[in-house]
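**Student:** below: sequence and its predicted model.
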Amino acid sequence: MNPLNHVAIIMDGNGRWGLKNAKSRNAGHKAGLKTVEKIIKQTIKQNIKYLTLYAFSTENWKRPKKEINYLFNILKNFLTNKIGDIYNQDIKLKIIGKKNFSKELNKLLKFSEKKTSKNKSLQINLALNYGSRSEIINAIKLITKNKEKINKKNISKYLQTRNIPDPEILIRTGNTKRLSNFLLWQVAYTEIFFEKKLWPDFNEKDYIKIIKKFKKIKRNFGKI
């Protein structure tokens, strides 16, 4: 049975769900947050130590300003109201991506990371304003600056996921089969599961089904 330490998720389909069910993309983002809470609880139950959630990519800035503002307001409200619960559940929060948001949000993100920094049951890596290509380029720049050799070990050392094991599972909901600039270096040997359901419809049973399927996969890593 395959060990499982890290699950990464591309939470796709919120906007489409909102248009379909409430004629509002924002309604989908709000519904998607409930799914996030369910999956976090199930991740803890499954004793998985790392969960990386793709919340906002560097390409998502192309979306309408009203939608972007709504997304960040949801995030602010969630952290303001739930950071105590996150702390009490022994969850550590880490932000990966460029933190060039409003002063208020940057302050809240920094506070949330600091408050939960010593927690150990689960580490949630929240990918905000994250793009894997720029992450890899930045790692190479740092290697060059420090006059080190460009190799796999050093690239991994300068990624924002340093000291975090690569994910064994990557789930993408929303019936879309692409990686969308997410953890391109880290998922080289990750088992990828594309789920037809939109993110707000994804549930604990779907999650458990994927985990069970993963544990039965023969993982060769290039060997026979």
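**Tutor:** In hand now; what should we look at? Residues are numbered from 1 along each chain as shown.
**Student:** all contacts plus neighbour counts: C-alpha atoms, from now on.
**Tutor:** Will do.
**Student:** okay, buried residues for the helix or strand harbouring residue 107 please.
**Tutor:** Taking DSSP states H and E as the definition, one finds residue 107 inside helix 103-115. Taking 16 or more other CA atoms under 10 Å as the basis for neighbour counts, the residues of helix 103-115 that come out buried are 105, 108, 109, 112, 115.
**Student:** nearest to residue 158, of the residues you listed?
**Tutor:** Of all those, the one with the least separation from residue 158 (CA to CA) is residue 109, at 21.2 Å.
**Student:** let me know the distance separating residue 144 from residue 135.
**Tutor:** According to CA to CA, to the nearest Å, residue 144 and residue 135 sit 14 Å apart.
**Student:** these two: which has the busier surroundings?
**Tutor:** residue 135 (24 against 12; other CA atoms under 10 Å).
**Student:** wasn't that one part of a helix?
**Tutor:** Yes. Residue 135 forms part of a helix when assessed by DSSP: H, G, I helix; E, B strand; the rest coil.
**Student:** and it, how close does it get to residue 214?
**Tutor:** Using CA to CA, one gets 28 Å for the distance from residue 135 to residue 214.
**Student:** and what of residue 51?
**Tutor:** When distances are taken as CA to CA, residue 51 and residue 214 turn out to be 16 Å apart.
**Student:** now swap in residue 39 and tell me
**Tutor:** According to CA to CA, residue 39 and residue 214 sit 17 Å apart.
**Student:** in the top helix by length along the chain, which residues are buried?
**Tutor:** Selection of the longest helix in the chain by residue count, based on DSSP state H, yields helix 65-88. Taking 16+ other CA under 10 Å as the basis for neighbour counts, the residues of helix 65-88 that come out buried are 67, 68, 71, 74, 75, 76, 79, 83, 86, 87.
**Student:** wait, the third one touches residue 29, no?
**Tutor:** What it means is residue 71. Yes. Applying CA atoms under 8 Å as the test, residue 71 and residue 29 come out as touching, 7.1 Å apart.
**Student:** what about the helices in the chain?
**Tutor:** For the chain, the helices defined by DSSP H occupy 14-22, 25-45, 65-88, 103-115, 132-145, 152-158, 204-216.
**Student:** quick one, which of those helices is nearest to residue 172?
**Tutor:** Closest approach to residue 172 among the helices of the chain is made by helix 204-216 (11.2 Å; CA to CA).
**Student:** which other helices and strands does the closest one contact?
**Tutor:** In terms of contact count using 3 or more CA pairs under 8 Å, 6 or more residues apart in numbering; DSSP states H and E, helix 204-216 is assigned the packing partners helix 25-45.
**Student:** ok, structure two:
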Amino acid sequence: MGDAMRGAKLSLEGISKSYSAGGVELDVLKDVYFSMVGGERIAVTGASGIGKSTLLHIVGALDRPDAGRLICDGVDVFAADDKHLAGFRNRTIGFVFQFHHLLPEFTALENVMLPRFIRGEKGEGVRKDAEAILDRVGLSRRLHHRAGELSGGEQQRVAIARAVVGRPAILLADEPTGNLDGKNSSQIHELLDELNCETGMTVVVVTHNMELAGYMDRQVTLEGGQVVERT
């Protein structure tokens, strides 16, 4: 599905989401309308706790909205049951988080191969694809090192390799440089940009890093539960 959906338009139509905290209902997203086209690079900025991660989780079908639709290739994603949503996430979306969430008992290579195993794919082709993407992110000499044996920057590059090994149409990154120093942050910026150019995948990055936001084609800000376009 991922390759077939390259270039497809993804739209949020009237998305709302609220949470209860201490008996108080908090409206995080309020009737959000927002669209992106294939191959775009979009930065999502805003104050801490404003709902940026919630927005990203809904785009990636990790969380269901209270109201509204997520339309991808003309289909309402949330009309599907949980099983089909899991398939959508696995084949269409790649995720990178601030904390890499690598499995510590696995090697870099095994971590990258995991999404393909979840799809039910096996064989030498899966290994070769994982080796190729790890080489692409500069880790060909670290294939068999476990996560704890890698630096912070290396761990995040493994996380990116894991996110893109399945050739997703959309890469979602939530503060991908939040725990990295300036040098490693710049390397991650460049890597995301290069992968976007090479594969045509859409890249959506939640970030407080205005340098990273400046690399993007578009910058939107979440304010008062609404998405505001920045020019």
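**Tutor:** Arrived safely. The shown structure was predicted, so the numbers you read here are calculated from the model rather than taken from an experiment.
**Student:** TM between them?
**Tutor:** Scored against TM-score structural alignment, normalised by the length of structure 1, the superposed chains reach a TM-score of 0.32; 134 aligned residues with a CA RMSD of 6.2 Å.
**Student:** what residues sit buried inside the helix or strand containing residue 193 of structure 2?
**Tutor:** Taking DSSP H and E as the criterion, residue 193 of structure 2 maps to helix 182-199. With burial defined by 16+ other CA under 10 Å, the residues of helix 182-199 of structure 2 counted as buried are 184, 185, 188, 189, 191, 192, 195, 196.
**Student:** what's the distance between the fifth one and residue 220 of structure 2?
**Tutor:** When CA to CA is applied, the distance between residue 191 of structure 2 and residue 220 of structure 2 equals 21 Å.
**Student:** kindly report the same for the last one.
**Tutor:** With distances taken as CA to CA, residue 196 of structure 2 is found 19 Å from residue 220 of structure 2.
**Student:** residues near residue 194 of structure 1, how many?
**Tutor:** The burial metric for residue 194 of structure 1, expressed as a neighbour count using other CA under 10 Å, is 16.
**Student:** now do the contacts for residue 19 of structure 1.
**Tutor:** If a contact means CA atoms under 8 Å, 6 or more residues apart in numbering, then residue 19 of structure 1 has 25, 27, 28 as its contacts.
**Student:** please repeat the previous calculation with a cut-off of 6 Å.
**Tutor:** residue 25 (CA atoms under 6 Å, 6 or more residues apart in numbering).
**Student:** are we agreed that residue 204 of structure 2 is in a strand?
**Tutor:** Yes. Applying three-state DSSP, one finds residue 204 of structure 2 inside a strand.
**Student:** residues near it, how many?
**Tutor:** For residue 204 of structure 2, the neighbour count with other CA under 10 Å is 23.
**Student:** same question, residue 24 of structure 2
**Tutor:** That count, for residue 24 of structure 2 with other CA under 10 Å as the rule, works out to 8.
**Student:** do you know how far it is from residue 199 of structure 2?
**Tutor:** Applying CA to CA, one obtains 44 Å for the distance of residue 24 of structure 2 from residue 199 of structure 2.
**Student:** buried ones in stretch 25-33 of structure 2?
**Tutor:** Going by neighbour count (16+ other CA under 10 Å), the buried part of stretch 25-33 of structure 2 is 28, 29, 30, 31, 32, 33.
**Student:** so the last one: helix, strand or coil?
**Tutor:** Okay, so that is residue 33 of structure 2. Recorded secondary structure, residue 33 of structure 2: strand (three-state DSSP).
**Student:** quick one: residues contacting it.
**Tutor:** Contact partners of residue 33 of structure 2, counting by CA under 6 Å, 6+ apart, are 12, 13, 14.
**Student:** neighbour count added to these, as a markdown table?
**Tutor:** A markdown table is the format used below for the contacts of residue 33 of structure 2 (neighbours: other CA atoms under 10 Å):
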| residue | neighbour count |
| --- | --- |
| 12 | 21 |
| 13 | 17 |
| 14 | 16 |
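**Student:** which residues in structure 2 form strands?
**Tutor:** Taking DSSP state E, the strands of structure 2 run over residues 10-21, 24-36, 41-45, 67-72, 75-76, 93-96, 170-174, 202-206, 218-223, 226-230.
**Student:** nearest to residue 159 of structure 2 among these would be which one?
**Tutor:** It's strand 93-96; of the strands of structure 2, that one is closest to residue 159 of structure 2 (CA to CA) at 6.2 Å.
**Student:** show residues contacting the closest one.
**Tutor:** Outside strand 93-96 of structure 2, the residues that touch it by CA under 6 Å, 6+ apart are 163, 164, 168, 170, 171, 172, 173.
**Student:** may I ask which of the residues you listed has the most neighbours?
**Tutor:** Highest neighbour count within the contacts of strand 93-96 of structure 2: residue 170, with 32 neighbours (other CA under 10 Å).
**Student:** is it true that that one touches residue 202?
**Tutor:** Yes. Here residue 170 of structure 2 lies in contact with residue 202, judged by CA atoms under 6 Å, at a distance of 4.7 Å.
**Student:** what comes up buried for stretch 220-231 of structure 2?
**Tutor:** 220, 221, 222, 223, 225, 226, 227, 228.
**Student:** tabulate those (TSV), appending distance to residue 52 of structure 2.
**Tutor:** Shown next, in TSV, are the buried residues of stretch 220-231 of structure 2 (distance: CA to CA, whole Å):
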residue	distance to residue 52 of structure 2
220	10
221	9
222	7
223	10
225	9
226	10
227	10
228	12
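**Student:** hmm, which two among those are most spread apart?
**Tutor:** Greatest spatial distance among those (CA to CA): 220 and 225, at 12.3 Å.
**Student:** how near is residue 79 of structure 1 to residue 194 of structure 1?
**Tutor:** When distance is defined by CA to CA, residue 79 of structure 1 is 29 Å away from residue 194 of structure 1.
**Student:** oh sorry, the question was meant for residue 28 of structure 1
**Tutor:** Shown here: residue 28 of structure 1 relative to residue 194 of structure 1, a distance of 20 Å by CA to CA.
**Student:** and if you look at residue 205 of structure 1?
**Tutor:** If you measure residue 205 of structure 1 against residue 194 of structure 1 using CA to CA, the figure is 15 Å.
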